[in-house]
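Peer 1: Just to be clear, the model below is a prediction. Sequence and coordinates:
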Amino acid sequence: MAGSEQKEKIIRFYKGTEGAETAVKLVDLAEQVKRSQKFRLSGFLDPYGQEIAETVAANYPGIRVDFHGGYHGAERQRAMFIDEAFGGNPDFNIVVIKASWNGQFEHIGHRDVLGALMGQGIERDRIGDIIMGAATARILADEQMGTYLLDNLTQIGHSGVSCVLDDLSNIAPKEERCKEIRATVASLRVDSIAASGYGTSRSHAAADIAADKLRLNWQPVKNAAQAVKEGDVLSMRGRGRVEVVEIKGQTKKGRTVVVLKRYI
């Protein structure tokens, strides 16, 4: 398939979805790699963006994609498209800035830190994970943005903060807790699977869908009746992810047996 056809095929697939803008950026990076036979680096991507990057790489023979977010288990990661003939070992150019404040007088949360960054006009893809600690926040960023934060991030909310360049090795790998759930459901509707995975009722799950809280494969769920299949991933901010591991068949009463994994 010609390059222009590959490009149009991918952009058309994501057109009208939450990932449309990301798809255009990533396809452009892949096209640049194809021409230069070297590598190109994306901004920080959420899991859905990473899925798009994998789709893009799969449509460009001779190009592979690697991911890194600064530490093991990072949710937001940069994608690197690399020509397989390229012999170099390029760097992901990720740094971590440690912001500190007086915890006796102010409680600062993840949302406050992100709000302070966005309030400075920083684009979201310049920032990776934000790891909260005791009166500290470790902010993953690209190298250029890290330098900017050292000079300009002086306040979060009403609190003054001081920033230093930290070492990536100081970030502990993220350990995901996981529990297996075996359930029987009336159908493979997304509200039914979400109810089993998150331990709630179908009506509650439907309300979460109506409130745009639930994602299926990192895309908004438009309809509670949407079907799920093996390998699908449900996610809800603050409540973790649920993976549909196996669909085992039906019981004598006509209910479907499913095996789910919930990551917290």
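Peer 2: Thanks, I have the structure now. In this text, all values refer to a predicted model and were calculated from it rather than measured experimentally.

Peer 1: make it CA atoms for all contacts and neighbour counts henceforth
Peer 2: OK.

Peer 1: what ranges do the helices span in this protein?
Peer 2: Assigned helices in the chain, in chain order: 3-14, 20-36, 47-58, 110-119, 143-152, 190-198, 202-210 (criterion: DSSP state H).

Peer 1: how far off helix 143-152 does the fourth one point, in degrees?
Peer 2: With axes from the mean of the first three to the mean of the last three Cα atoms, to 10 degrees applied, the angle from helix 110-119 to helix 143-152 works out at 100 degrees.

Peer 1: where exactly do the strands run in the stretch 151-264 of the chain?
Peer 2: With DSSP state E, counting those that start in this stretch as the criterion, the stretch 151-264 of the chain has strands at 155-156, 159-160, 162-166, 178-185, 214-216, 219-220, 233-236, 240-250, 256-263.

Peer 1: Looking at those, spot the one closest to Asp91.
Peer 2: Nearest to Asp91, of all the strands of the stretch 151-264 of the chain, is strand 162-166, at 17.6 Å by Cα to Cα.

Peer 1: what angle do that closest one and helix 143-152 make?
Peer 2: Angle, strand 162-166 to helix 143-152, by the same axes, to 10 degrees: 150 degrees.

Peer 1: let's bring in a second model and compare:
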Amino acid sequence: MSKNIDEKDILISRISDLYYLSMERNKPEFTSFLNESEISICIEALKDFGITDYCFFGGYENSQRKVLGFFAKEEEYPISIIEYKYRKQDKLTHRQFLGTILSTGLNRNVIGDIVCMEGKSYVFVLENQAEYILSQINRIAKVGVKSRIVTLDNFDYTPTFKYYDYTVASLRLDAVVAAITGLSREKVRTLMLSGNVFKNYIEDTNISDKVSQDDIISIRKYGKFILDDINGLTKKGRQKIKIKQYI
């Protein structure tokens, strides 16, 4: 059995155990932070189990990494936000923050989204590790930083996008992915069958699957996109679409 299958089975077993533990104790139970692949696995497993009393939440709307909670309200999720401030001329990156935090010995699943801005960044972490992270880090990539735990009210963030106009033969997922990536349909097929494309956070290997307006399409190594608008047909009968990409 491959490592990936083992990890998938372990994750499915874990969320099943958490659900029944939540039922038994009559209180919310939570996973650590999950990536898009893990979220997709959980959604499919929960559907198979017939479980509906759950929610994914990453600390703010449209987060990429999320915690799965059973019978929980958003304010109950064990997520803390660490704010880092530094000079505006010091351009720190997601990679630099992640590398520094992981160097303290923590696992990746302790860390949610990392949102970098001008002169400040926000790191979403599991609540029980927040104070430890604060105590361990005062520099990121040789840049001095000031840190504190803040509430969501302090998280002043509006996502920014790049916009692209494409024409596609149809609203099939492979056609839209081909337009976004510039890859041939055959290479897109390989990309999708390898589990690298997600529609609305669910891994999608169905080449002929259809997409609709406002669908979220995530492509590994390319980014996260939204089908923002469907603008009718060209004179040659091709579908006009507008895509926006998170930046």
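Peer 2: It's in. Remember, it's a predicted structure, so these values are computed and weren't measured experimentally.

Peer 1: Dump the helices of structure 1 to a markdown table, plus mean neighbour count and distance to Ile130 of structure 1.
Peer 2: Below are the helices of structure 1 laid out as a markdown table (neighbours: other Cα atoms under 10 Å; distance: least, Cα to Cα, whole Å):
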| stretch | mean neighbour count | distance to Ile130 of structure 1 |
| --- | --- | --- |
| helix 3-14 | 15 | 28 |
| helix 20-36 | 19 | 21 |
| helix 47-58 | 19 | 15 |
| helix 110-119 | 15 | 7 |
| helix 143-152 | 16 | 13 |
| helix 190-198 | 24 | 25 |
| helix 202-210 | 17 | 25 |
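
Peer 1: Take those and lay them out in TSV including distance to Gln104 of structure 1.
Peer 2: Compiled in TSV, the helices of structure 1 are given as follows (distance: least, Cα to Cα, whole Å):
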stretch	distance to Gln104 of structure 1
helix 3-14	47
helix 20-36	41
helix 47-58	35
helix 110-119	17
helix 143-152	23
helix 190-198	35
helix 202-210	36
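
Peer 1: Of those helices, which is nearest Lys179 of structure 1?
Peer 2: For those, proximity to Lys179 of structure 1 was assessed by Cα to Cα; helix 190-198 is nearest, at 10.0 Å.

Peer 1: picking up where we left off before, quick one, which of the helices of structure 1 is nearest to Val258 of structure 1?
Peer 2: Closest among the helices of structure 1, using Cα to Cα: helix 190-198, at 8.6 Å.

Peer 1: Distance from the chain centre to that closest one, please.
Peer 2: With Cα atoms, centre = their mean, to the nearest Å as the basis, helix 190-198 of structure 1 stands 21 Å off its chain's centre.

Peer 1: So what touches that helix?
Peer 2: Identification of contacts with helix 190-198 of structure 1 by Cα atoms under 8 Å, 6 or more residues apart in numbering yields 181, 183, 185-186, 200-206, 209, 224-228, 234, 239, 242, 260-262.

Peer 1: buried subset of these?
Peer 2: Among the contacts of helix 190-198 of structure 1, the ones that count as buried by 16 or more other Cα atoms under 10 Å are 181, 185, 202, 205-206, 209, 224, 228, 234, 242, 260-262.
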